[in-house]
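Colleague: Here's a sequence, model it:
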Amino acid sequence: MPELDLSPEIRALRSTLSDVRQVLNPAGLGEEVVRLKAAAAAPDLWDDPAKAQKITSELSRKQGLIEKLSSITSRIDDLEVLVEMANAEDDKATQDEAKLELEQLRAILSELEIQTLLNGEYDARGAVITIRSGAGGDDATDFAEMLMRMYLRYAEKQKLPVQVLDTSYAEGAGIKSATFEVDAPYAFGTLSVEAGTHRLVRMSPFNAAGKRQTSFAAVEVVPLIETTDVVEIPDSEIRVDVFRSSGPGGQSVNTTDSAVRITHIPTGIVVSCQNEKSQIQNKAAALRVLQSRLLEQKRREEEAKKKQIAGDVKASWGEQMRSYVLAPYQMVKDLRTEFEVNNPAAVFDGDLAGFIAAGIRWRKQVGV
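Modeller: The predicted model follows:
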C-alpha cells in the first residue's frame, strides 16, 4: 500500500491557522476574557438582565475561540503523528482516519476564517430579519413562509436565540410578512448576506393545471439596536395604533388591544408587534425594531455617499440574489457567488452554512 503524504495539506492548515491567529489575536482575546470574567462576577450583574446576557454571551464566545484555537493547534500536531503511524504500520484504517481528520480540520478552520471577515461596523450585532412576500400570489406567500421556517431552522441548528415579533398571515396560504429577532453575537454580520430578493420556481400546488410558477419574496436584515446607540425619535414623528392580535384564519389570540403598530411619519417605515402579552411590551419591541431600521437606513445613506465620492462603479448588491428551483430540476443557486447545491429540501430545512460562508467571502471580495 502506498504511503500517505499529507504534508502539503498540513502546511496549508498551519498557514491558514497562522493567518486566523493573527486576526483573532489570542493574547488580546485572553485580556478580554479577564475583563469579562470580572464583569460577570459583579454582584449586581443581573440587575440588568439584557446587559448580563450580553456579557455572559460575549465571555462564552471569546472563551470558545481561545479553546478552539488551542484545540486546532493540538489536532494538527496529532494529525502529523497519525500519518506517521499509518505509514509505519501500513494500515489503511489509520490512513482513512487521518484523511477524515484532515477534512474536519479544514471545515473548522474555514468556519474560523469566516469569523475573521466579520469586521464591519455592525457585524457583531444581533439581527432583525423581515420577510415579505412579493409577486406570485399564493405561491409567493407560501414561499415567504418557507423562507421563514428555513431561517428559524438555521437558527435552531446553530443554537441561536430567536424571538418572532410579528407575523401577518395571508388570506390563502402562507404569510404576507414576518419579523423576528436573532439576538446573538455576529448574527447581523452572518445573516446580512441573506438580504435581497429570493426567487422560487416550482410546479404550483395552488394551480389546478399544475403549471410551473415563479414567485418572489424579499428578505431584509438590519442590525439590532443597542442601548448605546443614539437614534432619537421624537414623539411627533411617530403614529402609534393599537389593535387585537390575530392568528391564521383570523382566530383570536387575545381579547385586548395589545398589538401595536408604529408608523415613522418622515420615512413611512411601519413596524408592528403582536407577540408580547401586553401593549407596553409590544410597543417597546416595535420601537426597538424601528430604531434598528432607522440605524440601517442611516448606514446605507452613509455608504452611498462614500461610494459616490469614491466614484465606485462596482455592481451593487443584486435585487435577485438566490434562486430555488424545484422543477424541472432540483437546485438552489446564489447568483452572486455561484455557490449551488442540488438538495433544496436540505436548504429549506436550514442548511445554509455553505451559502452564508460563500456570501461573506464574496462581500469581502467586492467590498459591499
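Colleague: Only C-alpha atoms from now on, for both contacts and neighbour counts.
Modeller: Noted.
Colleague: got a list of contacts for stretch 51-61?
Modeller: Applying CA atoms under 8 Å, 6 or more residues apart in numbering, the external contacts of stretch 51-61 come out as 33, 36-37, 39-40, 45-46, 184-185.
Colleague: do that again at 10 Å, thanks
Modeller: Stretch 51-61 has contacts (CA atoms under 10 Å, 6 or more residues apart in numbering) with 29, 32-37, 39-40, 42, 44-46, 49, 62-65, 67, 183-185, 227.
Colleague: cool, and stretch 333-346?
Modeller: The contact list for stretch 333-346 (CA under 10 Å, 6+ apart) reads 150, 194, 198, 317-318, 320-326, 329-332, 347, 351-352, 354-363.
Colleague: the strands in this protein, which residues?
Modeller: For the chain, the strands defined by DSSP state E cover 127-133, 162-169, 175-182, 196-203, 212-223, 238-243, 259-264, 269-273, 320-325, 331-334, 340-341.
Colleague: Tell me which of those approaches residue 15 most closely.
Modeller: strand 340-341 (27.7 Å; CA to CA).
Colleague: Please compute how far that closest one lies from its chain's middle.
Modeller: 18 Å (CA atoms, centre = their mean, to the nearest Å).
Colleague: Please apply the same query to stretch 142-162.
Modeller: Taking CA atoms, centre = their mean, the mean C-alpha location of stretch 142-162 is offset from the chain mean by 10 Å.
Colleague: Could you give me the buried positions within it?
Modeller: Using 16 or more other CA atoms under 10 Å as the test for burial, stretch 142-162 gives 142-148, 150-155, 160, 162.
Colleague: which stretches of this structure form helices?
Modeller: 7-24, 26-40, 49-89, 92-116, 137-157, 187-191, 279-310, 344-348, 353-366 (DSSP state H).
Colleague: Residue 259 is nearest to which of those?
Modeller: Taking the helices of the chain one by one with CA to CA, helix 279-310 is closest: 6.0 Å.
Colleague: Sequence B follows; please return its structure for comparison with A:
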Amino acid sequence: MTTTLELAEAIRGLDATLHNIEVVLDVAKLRKDKADLEAEASAPDLWDDQTKAQAVTSRLSYVNMEINRVEGLRSRIDDAGIMLEMAESEDDPGVLEEVVEELAKLRKSIDELEVRTLLSGPYDVREALVSIRSGAGGVDAADFAEMLMRMYLRWAERHGYPTEVYDTSYAEEAGLKSATFAVKVPYAYGTLSVEAGTHRLVRISPFDNQGRRQTSFAAVEVVPVVEQTDDIEIPDEEIRVDVYRASGPGGQGVNTTDSAVRLTHIPTNIVVSCQNERSQLQNKATAMVVLKAKLLARKQAEEAAKIDALRGDVAGSWGDQMRNYVLNPYQMVKDLRSEFETGNPSAVLDGEIDGFIEAGIRWRKQRERAAGK
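Modeller: Here you go, the predicted structure:
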C-alpha cells in the first residue's frame, strides 16, 4: 500500500512539473493576452471586420481554455494536498484511496499538458489544414478515408475545437475520394502534424459478397495555415481556375449553380478545391488559402531536405507509413513509429486519438534530439 510519505512526494513532483509547464507556456503572458483580447472583443465596431472579429474571438476562447486548464490543475494539486493532510489527521484509509485515485488522474492530465511544451517548431502554433485521400483498396479505401475524416472531426469536437470542411469529393459507391477541412485553434498544426502519413486498415470488407478480408489505405496530409507574414506570393499566370457544380454522395447535386472552385498551381501541379460556400468568390478565396498552405508546406519540406542532405540524413520521412487499424482477425490499432497501441479500434475511430498524438509528439521530439536538431 502506498504510504502518506510517498503520496506527499508524488504531490511535490506533480507541483514541480506543473510549475515548469507554467513557465514554458508563460501563463503571465496568457493572462495579459486575455485582458487585451477582452478589450478588443468589447469594441463596438469589432464585427465591422468579420475576419478580424473571428480571429479575436477564436484567440480569446483558446487563451481562456489554456488559463482555465492550468488553473484547474493547480487547484486540484492543492486540493490533493489538503485531502492527504485530512487522511493523515483522521487516519482515514477511504480518503487516502481517494488521494491515490486523484493523483493518477492528475498525472495523466499533466502529462497531456506537458506534451504542449514539446511543440516548438516554427509553424506549430498555427491552425491546421487536414487533407485525406483514399489510396489502394477501391471502395474500402474510400470508406476508410471517410472513417478517418469522422475520426478527426470527432476528436476536434471532443476538445471543443472549431472545424470547417472546405471540400469533400465523394466516391461513386461509398466513402470519399478526398476531403479537406480546417481545425481552427492555435497549435492545431503542431498537434496534428504527427498524424500525417499513410494509414492502413485491415478488416472483413462490408462491400465483399464473399466476406473476405481486405487491406486498404488512406493518406493524411497536415499543413499549417498561412499567415500574412509568410512570403507566399502566387502570380496569376501560375494558376488555372476551374468552376463546377458541387455534388454530394452518390453524385447528387448540392448547388444549382457552378459555385465550386478548383485551383491548379501549374508549376507544381498542386490541385485544391472548395465547395462549402454558395458564392464562387468565397470558394475561390478559401481555395487560395488552402493552396498557399500547401505551397508553404512544400517550401518547408524542401528546406528540411536540404538540411538533411547536408547532414547526410538518409532516413525516410517520419510521416510515411505510420499506423495500422486492424479489425480482423483481431482488434488493434498500432502506431508503427512510437509503437503506441490499443485494443479498442472503435474508440479510436470515434475520435479517442490523444494517446497516439501524444506518443507521436514525444517520438518526434526524441528523434529530433537524436539528430541534433
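Colleague: TM-score them against each other, please.
Modeller: Put the two chains on top of each other and the TM-score (TM-score structural alignment, normalised by the length of the first structure) is 0.94; 368 aligned residues with a CA RMSD of 1.9 Å.
Colleague: Give me the buried subset of the contacts of stretch 51-61 of the first structure.
Modeller: Neighbour counting over the contacts of stretch 51-61 of the first structure (16+ other CA under 10 Å) leaves 29, 32-33, 36, 39-40, 45, 62-63, 65, 183-185 as the buried ones.
Colleague: my read: residue 86 of the first structure touches residue 93, true?
Modeller: Yes. Between residue 86 of the first structure and residue 93 there is a contact under CA atoms under 10 Å: 8.0 Å.
Colleague: Settle it for me: which of these two has more neighbours?
Modeller: With neighbours defined as other CA atoms under 10 Å, residue 86 of the first structure and residue 93 compare such that residue 86 has more, 19 against 10.
Colleague: Contacts only, for the more buried one.
Modeller: So, once contact is read as CA under 10 Å, 6+ apart, residue 86 of the first structure ends up touching 3-4, 92-98.
Colleague: equivalent range in the first structure for stretch 109-129 of the second structure?
Modeller: Aligned using TM-score structural alignment, stretch 109-129 of the second structure spans residues 108-128 in the first structure.
Colleague: What residues sit buried inside the matching stretch?
Modeller: Buried residues in stretch 108-128 of the first structure, counted by 16+ other CA under 10 Å: 109-110, 112-115, 117-118, 122-128.
Colleague: Also stretch 258-268 of the second structure?
Modeller: 259-265.
Colleague: same question, stretch 329-337 of the second structure
Modeller: Quick answer for stretch 329-337 of the second structure (16+ other CA under 10 Å): 332-335, 337.
Colleague: Also stretch 10-26 of the second structure?
Modeller: So for stretch 10-26 of the second structure, counting by 16+ other CA under 10 Å, buried means 10-11, 14-15, 18, 21-22, 25.
Colleague: For that stretch, what is the distance to the chain centroid?
Modeller: Here stretch 10-26 of the second structure is found 24 Å from its chain centre; the criterion is CA atoms, centre = their mean.
Colleague: now swap in stretch 56-74 of the first structure and tell me
Modeller: Counting by CA atoms, centre = their mean, stretch 56-74 of the first structure is centred 20 Å from the centre of its parent chain.
Colleague: Relative to the second structure, what is the average displacement of it?
Modeller: Superposed on the second structure, stretch 56-74 of the first structure shows a mean distance of 3.1 Å to its aligned residues (mean CA distance after the TM-score superposition for the first structure).
Colleague: So for the first structure, the centremost residue is which one?
Modeller: residue 191 (2.4 Å; CA atoms, centre = their mean).
Colleague: Now do the same contact list for residue 152 of the second structure.
Modeller: By CA under 10 Å, 6+ apart, the neighbours of residue 152 of the second structure are 130, 158, 163, 181, 183, 192, 195, 348-353.
Colleague: for residue 89 of the first structure, what are its contacts?
Modeller: Residue 89 of the first structure neighbours (CA under 10 Å, 6+ apart): 83, 95.
Colleague: ok, so what distance separates residue 54 of the second structure from residue 28 of the second structure?
Modeller: Per CA to CA, to the nearest Å, residue 54 of the second structure is found 24 Å from residue 28 of the second structure.
Colleague: That should have said residue 76 of the second structure, apologies.
Modeller: On the measure of CA to CA, residue 76 of the second structure and residue 28 of the second structure end up 20 Å apart.
Colleague: So between these two, which is more surrounded?
Modeller: Neighbours were counted for residue 76 of the second structure and for residue 28 using other CA under 10 Å; residue 76 has more, 15 against 12.
Colleague: Return the residues in contact with that one.
Modeller: The contact partners of residue 76 of the second structure, taken as CA under 10 Å, 6+ apart, are 70, 82, 102-103, 106.
Colleague: Go through those and say which is closest to residue 285 of the second structure.
Modeller: Using CA to CA, those come closest to residue 285 of the second structure at residue 70, 37.2 Å.
Colleague: Tell me the spacing between residue 264 of the second structure and residue 171 of the second structure.
Modeller: Taken as CA to CA, the span from residue 264 of the second structure to residue 171 of the second structure is 21 Å.
Colleague: Ok, residue 45 of the second structure next?
Modeller: 45 Å.
Colleague: go on, residue 191 of the second structure?
Modeller: 29 Å.
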